[in-house]
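A.B. asks: Mind looking at a prediction? Sequence and model below.
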Amino acid sequence: MTSSAASNVVPEYMSLKTLAIYAEVTTRTLQNWKMLGMPYIKVRGSVRVRRHDFDNWLSSFTATENTPPANQIDDIWRDVVAEVKNG
């Protein structure tokens, strides 16, 4: 396998740092997504995310023509965060 081919291989289980690169988001965003139910495993303090589980979870948020306007999404987001904080 050439080095360029090896760099295109995505591991089955990813650290948050690797997942951030894969998903093109920050690790802070991934921390927030964990609170919203993003599937992950934790072994001896090390967080790993299975690529297939992440892809399936993320695809559940696919926008459609019926997706509410951004301001409604912001309101929903605030409600979810408040609920998580208050238990």
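C.D. replies: Thanks, I have the structure now.
A.B. asks: Only C-alpha atoms from now on, for both contacts and neighbour counts.
C.D. replies: OK.
A.B. asks: Give me the residues contacting the longest helix seen in the chain.
C.D. replies: Longest helix in the chain by number of residues, with DSSP state H as the criterion: helix 70-86. Residues from elsewhere that reach helix 70-86 (Cα atoms under 8 Å, 6 or more residues apart in numbering): 35-36.
A.B. asks: and here's the other structure:
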Amino acid sequence: MQRDLIEPGYFDLQALAAYSSCSVRWLRDRLVDRLRPLPHYRIEGKILVKREEFDHWLSSSHIVNSPDGLIEIVDSVVAHMRPSKRSA
């Protein structure tokens, strides 16, 4: 009989590392991050992270690429602001 796989609602750090492709060390550092700590629960010394909360926490770090051509425009403006090198 084949069992259905049920995705866990909570991960310990080892399972979260496998789920997220992040190291356990990196995840531990995020637990105590002063700016954006990773939401977690401590139950008798066991650290658990709710999958839904982790996904939300991670997605809040999403960086969207700049609009097309913006980098080129900025580079062009900066290039015009620099003094030109002329031979004396």
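C.D. replies: Cool, the structure landed. Computed from a predicted structure; not experimentally measured.
A.B. asks: Quick check: TM-score for this pair?
C.D. replies: Once superposed, the chains reach a TM-score of 0.65 (TM-score structural alignment, normalised by the length of structure 1), with 63 aligned residues with a Cα RMSD of 1.6 Å.
A.B. asks: coming back round to it: and the longest helix of structure 1, which residues are buried?
C.D. replies: For helix 70-86 of structure 1, a neighbour-count test (16 or more other Cα atoms under 10 Å) marks nothing as buried.
A.B. asks: Same check on stretch 52-72 of structure 1?
C.D. replies: Quick answer for stretch 52-72 of structure 1 (16+ other Cα under 10 Å): residue 54.
A.B. asks: Quote the end-to-end distance of that stretch.
C.D. replies: Separation of the first and last residues of stretch 52-72 of structure 1 by Cα to Cα, to the nearest Å is 29 Å.
A.B. asks: how far out from the middle of the chain is it?
C.D. replies: Computed by Cα atoms, centre = their mean, to the nearest Å, the chain-centroid distance of stretch 52-72 of structure 1 equals 12 Å.
A.B. asks: mind listing the strands for structure 2?
C.D. replies: Using DSSP state E, the strands of structure 2 run over 10-11, 41-43, 46-50.
A.B. asks: Show me the one of those strands that comes nearest residue 70 of structure 2.
C.D. replies: strand 46-50 (38.1 Å; Cα to Cα).
A.B. asks: Report all helices and strands that the closest one contacts.
C.D. replies: For strand 46-50 of structure 2, the packing partners by 3 or more Cα pairs under 8 Å, 6 or more residues apart in numbering; DSSP states H and E come out as strand 10-11, helix 13-20, strand 41-43.
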